[in-house]
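Asks: would you be able to build a 3D model of this:
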Amino acid sequence: MYLPAHFEENRPEELHRLIREHPLGILVTGHDSLLDANHLPFELELSGEKPLLRAHVARNNPVWREADGEEVLVIFRGEHAYVSPSWYPSKHEAHRQVPTWNYQVVHVRGRLKVMDEERFVRGVVGRLTRTHEAGEDKPWKMSDSTPEFISGMLANIVGIEVEIGEIIGKSKLSQNKEDRDRLGAAAELEIRGSHELAGAMLKSRDAQD
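Replies: You can find the predicted model right below:
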């Protein structure tokens, strides 16, 4: 990933936040000289000796056989949006601005390990369910279904674990612009509903002050 110094995000808490708030990662693997990408919801585990990503895939998905023990890349992307040069006050004075795209991403590299045990898979599914059902009026839980049904579903998926070897973040939030232009772009994004991105732009500005 091309990473100019002014866009580099190296705060662990911010990298972890983005993964947790945008858990649908892109698992990139290589097999037979070809690249493959699978879109999977991951959980981030930081309580052990080494940080981990955990997920599950369909048993019919060949990725768990092809990538077991291999180095992989997992990409997480936060909110993103087009930024018009018209949102920069300086544009209307000198007309020396161009369109761009603001975004936040995290790239995780590590070695994939297959975890084809019912207990592991049940734990991953249970934790993901509790996390993402938490906002529901009546959260769904596995015990809502019969044990036989759940066991049959779990038998059709395989757990995977990625031991994180490298984590790199990029927050392209107009840090290379004048302060008034950053504020102008953030204000316009807020109006257009990109609240998270606008907030991140303001936080990055405050962090530099």
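Asks: can we go C-alpha only for contacts and neighbour counts from here?
Replies: Fine.
Asks: run a quick neighbour tally on the nearest residue in space to Ile19 that is not next to it in sequence.
Replies: Spatial nearest neighbour of Ile19, excluding adjacent residues (CA to CA, 6 or more residues apart in numbering): Phe76 at 6.2 Å. Residues near Phe76, counting by other CA atoms under 10 Å, number 24.
Asks: give the contact list for Phe76.
Replies: Leu18, Ile19, His22, Pro23, Leu24, Gly25, Ile26, Val105, Val106, His107 (CA atoms under 8 Å, 6 or more residues apart in numbering).
Asks: distance of Ser47 from Ile167?
Replies: Using CA to CA, to the nearest Å, we find Ser47 at a distance of 17 Å from Ile167.
Asks: these two: which is more packed in?
Replies: Ranked by neighbour count (other CA under 10 Å), Ser47 and Ile167 place Ile167 first, with 18 against 8.
Asks: how is that one assigned, secondary-structure-wise?
Replies: Three-state call for Ile167 (DSSP: H, G, I helix; E, B strand; the rest coil): strand.
Asks: quick one more, to check against the first:
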Amino acid sequence: MYTPPAFRDDDRDSIHATIRAARLANFVTATPDGVLATPLPLYLDENEGEHGVLYGHLAKANPQWRTPATGDGLAIFMGPDAYITPSWYATKQETGKVVPTWNYVAVHAYGPVEFFEDPARLLAAVTRLTGIHEGERATPWAVSDAPPDFIQAQLRGIVGIRMPITRLEGKRKMSQNRPEADRANVAAGLAASERPVERAAATLIPS
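Replies: Below is the predicted model of the structure:
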């Protein structure tokens, strides 16, 4: 990922927070047949390995797991993003030398990919993943709410993913390179947006 120094995020806690907050990742592998990618919910186990381990699962019918990967896999996590109009910049009134851009938060995680079919490991992975996403609900659904034989049948239709992270790249492009007046106007413009993701981006503009 191309990351100019002004936008580089090297803070481990910040990077992990972006991974945890992303509800969907893109899981990418390079193969002899070309690049394969699948949108997936993945969760991070921070207690494993130097940089943590990612877990998730694919449908067994998905050819990505049967196609040998060339090198490491890549998981892409996106945070808040927003289009930035040059109309918000104070600099527009001063010089007119401004152009549109896009603000965003992104994390790229790399590592060797392991696929597994062991029912006990699959059950543990889907149980934890479900718990993460059900945890905010007033009445959370649990895997144990479904009949065990039904769950076992569902597990036979998926393949687990385990990817120990060997390298992390974080990028937080939030107008850090703009003058203070421009940043203030961008934050105000985004805060007034009807889009929740843009209002979230507004909170990340440095003052």
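Asks: just to revisit the earlier point, which of the contacts of Phe76 of the first structure still touch in the second structure?
Replies: Compared against the second structure with both residues aligned by TM-score structural alignment, their matches' CA atoms under 8 Å, those retain Leu18, Ile19, His22, Leu24, Gly25, Ile26, Val105, Val106, His107.
Asks: what distance do you get for the residue positioned nearest the centre of the second structure to Ser175 of the second structure?
Replies: In the second structure, the C-alpha nearest the mean C-alpha coordinate belongs to Phe77, at 1.8 Å (CA atoms, centre = their mean). Using CA to CA, we find Phe77 of the second structure at a distance of 20 Å from Ser175 of the second structure.
Asks: tell me, how many neighbours does Glu49 of the first structure end up with?
Replies: Glu49 of the first structure has 6 neighbouring residues, counting by other CA under 10 Å.
Asks: so which strand or helix has it?
Replies: If you go by DSSP states H and E, Glu49 of the first structure is not part of any helix or strand.
Asks: now do the same contact list for Glu166 of the first structure.
Replies: Each residue near Glu166 of the first structure by CA under 8 Å, 6+ apart is listed here: Val108, Arg109, Gly110.
Asks: most neighbours out of these, which is it?
Replies: Highest neighbour count within the contacts of Glu166 of the first structure, by other CA under 10 Å: Val108, with 23 neighbours.
Asks: ok, it to Ser171 of the first structure distance?
Replies: Val108 of the first structure sits at a distance of 15 Å from Ser171 of the first structure (criterion: CA to CA).
Asks: wasn't Arg205 of the first structure part of a helix?
Replies: Yes. Under three-state DSSP, Arg205 of the first structure falls within a helix.
Asks: and the equivalent of Lys92 of the second structure over in the first structure, what does it touch?
Replies: Under the alignment (TM-score structural alignment), Lys92 of the second structure maps onto Lys91 of the first structure. Lys91 of the first structure makes contacts with Pro85, Gln97, as judged by CA under 8 Å, 6+ apart.
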